[in-house]
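Colleague: Coordinates for the following, if possible.
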Amino acid sequence: MTALTARALSRRRVLSSGLAVLGATILVPGIARSDPSQTFVAASVLAFDGSAILAATPKGLLRHDGVSWAELEGVEAPNTLTTHPTRRGVIYAGWQDGSLRRSEDSGESWTAADAGLPGAPILSLTMAAHAPSTLYASLEGDGLWRSEDDGETWAFVMDRPYLGGAEHDVLSLVSVANETGMGGIWLYAGTQAGLTRVPDCFCRWQDVVAGDAMDALVAGDAPTDAATLPSGEPVEILALAPDTPERIYAALPSGLWLSMDAGVNWAQLTSEPVTSLAVDPIDPLHVIAVGPSGLRLSHDGGATWTSFDQPKDS
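Modeller: Alright, predicted model coming up:
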């Protein structure tokens, strides 16, 4: 795979210098027809593409078609993946060097989708819940960028959230299809300082509270009786099925957490850390995760878990 040289440029440096990163078309060989020879040790990213599962491992990008794993040849493991249930076969992937690619054939070939991005590492991607041709990207040291044309062009939309006296990178980003009260829906962000959110009109970051954005602005402080996520822990992964926005999963060092009311109240599902997580877009109770116990599957929303099929050593 051809990769762009990493350039950790901030948005402000890029705009002042007039520089832009121009992508080139990348063709990637087809899927290998047998299970990979390496062991599935850990995944940096998991995602569903329809009923298939995508897994970024230290040795590359894998796909499980319901029967066995296959390696997507020539694809280095990305930092982040995003898909949408209404666009099966369309996959976006972002890398540490700032490159972003789109596949429209389930990962058999890839095209550049990063024209106008500054080249900073891409930490998280999400497709808009109601408009999957709209894509959001969080960039290290920078903020949020938006493309409304399937990654053909990009524009900066929001600075990083300011929490606890400092700006924080957005580690995980999801589009949550609940109305904000201001004519749009929410983007939820996991950071080192906890959970925050912003309406997709990008007026301001704010805490997750009951009610809509206008209610929150009028009310001021968040209610004190909510069962919130543990204070001081980073929210490393957020995941949900777009059609059930009230049901949000969050991975923290203390384990896996679940909210049934769009992030107002949380309950701990497991105390085992989760390093990768994905929710089936068709069945929000179908969850796959990676942790110290390996790759595991839940069919009851994280209440119980079983081991999942993994590629075997050669």
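
Colleague: From here on, just use CA atoms for contacts and neighbour counts.
Modeller: Fine.

Colleague: Just confirm Arg63 is within a strand.
Modeller: Yes. Residue state for Arg63 (DSSP: H, G, I helix; E, B strand; the rest coil) corresponds to a strand.

Colleague: In which helix or strand does the residue lying closest to it once chain neighbours are set aside reside?
Modeller: Nearest non-adjacent residue to Arg63, counting by C-alpha to C-alpha, 6 or more residues apart in numbering: Leu54, 4.6 Å away. According to DSSP states H and E, Leu54 maps onto strand 52-57.

Colleague: Return the residues in contact with the nearest residue to Ser231 once chain neighbours are set aside.
Modeller: Spatial nearest neighbour of Ser231, chain neighbours left out: Gly194 (7.2 Å); criterion: C-alpha to C-alpha, 6+ apart. Neighbouring residues of Gly194 by C-alpha atoms under 8 Å, 6 or more residues apart in numbering: 229, 231-235.

Colleague: What's the PyMOL syntax to select whichever of those residues are buried?
Modeller: Restricted to buried positions by 16 or more other C-alpha atoms under 10 Å, the PyMOL selection for these reads:
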select buried, resi 229+234+235
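
Colleague: Which members of the contacts of Gly194 are positioned in helices?
Modeller: The members of those all map outside helices under DSSP state H.

Colleague: Compile the contacts of Gly194 into JSON lines and extend it with columns for distance to Glu152.
Modeller: JSON lines is the format used below for the contacts of Gly194 (distance: C-alpha to C-alpha, whole Å):
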{"residue": "Leu229", "distance to Glu152": "37"}
{"residue": "Ser231", "distance to Glu152": "39"}
{"residue": "Gly232", "distance to Glu152": "38"}
{"residue": "Glu233", "distance to Glu152": "36"}
{"residue": "Pro234", "distance to Glu152": "32"}
{"residue": "Val235", "distance to Glu152": "30"}
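
Colleague: one more to line up against the first:
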Amino acid sequence: MKDTDMTITPEYSARLSRRAFLGALAAGAGLIGVPFSLRAASGASGPAIAFDGDALILADGTLSRSDEAGGWIELSGPAAGGILSLATHPGRPGRIAAGLTTGGVALSEDGGHAWEARSQGLSDAPVEAVTIAAAETDTLYAAMRGDGLWKSEDTGRSWALAMDRPWLADAERDLTALASVDLATGMGGIWIYAGTELGLTRVPDCFCRWQDVQPGDAMDALVSGKPAPMEAPLPAGETINALVSAASLPTRLYAALPSGIWMSEDAGVVWSQKSNTHALAVAVHPTNADHVVAITGGGLIESRDGGANWTALARA
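Modeller: Take a look at the predicted model:
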């Protein structure tokens, strides 16, 4: 367990048993312990990026924040470990959730200057991805390496398992990216989109089951159980390193893949390639869906026109 409470409850004991069982299966199949992309080693940070208002929060070995003059301020980062993933919310400027390489989640309420551990009930497995619910800023989701999707409704003070990992190509697959997407087609308006090493999946906020992205609403997809043919999906079999929904235009999604940066205008049904540079992380401005910044193998790049044109973003 994390933090200071070491009481072993029946619920926690059940989670331990479940993890031990899944861990044994995955270890036998060689699925656990292999990083899915250029992920940070324990104690290092990134690659991860997020907008906090107009400022950028960047984890790429160290943690830093852009300032109004175009420079960068180095931040101390969480004491509990390096940052593997970042999430912010336009409804709560200054609030930053960080998934840690050493396991657990840290939360900042002042733009990344001070951090508090919010990991009670989570394992020590690295948090591959974290997101803040689109319609509820106190609700956090975390994707645990070797485990499933976890949910907190009190800004990380307590956590509960929301979903097991998706079953894809005859095996459970870790989640490599998360985005809470505010769509009318979801149950309660919310979908949780997730990247995996094999592509894109999603679950409505009923947490009924993982399903392929397809046109129509959540109930139609759940009843049919058969995905509609996709006209232009993301490349099959590629790891999704990062995924983000534009808060000002929720149907606009950006994804960072080894093949580049991809964009969808219709909530993930049809995708178009916006860059062919290996992309490790991506962020979109909270009020401008065309303003995108990405971490690539060559550094930071920025687009002000929805990915049609890109320029290098200097770190002065």
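
Colleague: So after superposing, what's the score?
Modeller: Overlay of the two chains. TM-score (TM-score structural alignment, normalised by the length of structure 1): 0.83; 280 aligned residues with a C-alpha RMSD of 2.3 Å.

Colleague: Can you tell me the number of residues neighbouring the residue nearest to Arg63 of structure 1?
Modeller: Applying other C-alpha atoms under 10 Å, we find 28 residues neighbouring Leu54 of structure 1.

Colleague: quick one, what contacts the aligned residue in structure 2 for it?
Modeller: Counting by TM-score structural alignment, Leu54 of structure 1 corresponds to Ile57 in structure 2. Going by C-alpha under 8 Å, 6+ apart, Ile57 of structure 2 touches 49-51, 63-66, 112.

Colleague: Likewise for Ala3 of structure 1?
Modeller: 97, 99.

Colleague: Surely it is within a strand?
Modeller: No. Applying three-state DSSP, one finds Ala3 of structure 1 to be coil, outside a strand.

Colleague: Next one: it from Leu139 of structure 1, what distance?
Modeller: As for Ala3 of structure 1, its distance to Leu139 of structure 1 is 17 Å (criterion: C-alpha to C-alpha, to the nearest Å).

Colleague: Could you do Ser124 of structure 1 as well?
Modeller: According to C-alpha to C-alpha, Ser124 of structure 1 and Leu139 of structure 1 sit 7 Å apart.

Colleague: Determine the residues that are contacts of both of the two.
Modeller: Val170.

Colleague: what's the neighbour count on the counterpart of His285 of structure 2 in structure 1?
Modeller: Applying TM-score structural alignment, one finds that His285 of structure 2 aligns to Asp280 in structure 1. Neighbour count of Asp280 of structure 1, defined by other C-alpha under 10 Å: 23.

Colleague: Could I get the contacting residues of Asp280 of structure 1?
Modeller: 48, 50-51, 241, 286-287.

Colleague: Out of these, flag the one nearest to Ala131 of structure 1.
Modeller: Nearest to Ala131 of structure 1 among these: Ala241, at 14.4 Å, using C-alpha to C-alpha.

Colleague: Would you mind finding the match for the closest one in structure 2?
Modeller: In structure 2, Ala241 of structure 1 lands on Ala246 (TM-score structural alignment).

Colleague: With Ser17 of structure 1 as the reference, measure out to Ile248 of structure 1.
Modeller: Taking C-alpha to C-alpha, one finds Ile248 of structure 1 at 40 Å from Ser17 of structure 1.

Colleague: Great, nothing more from me.
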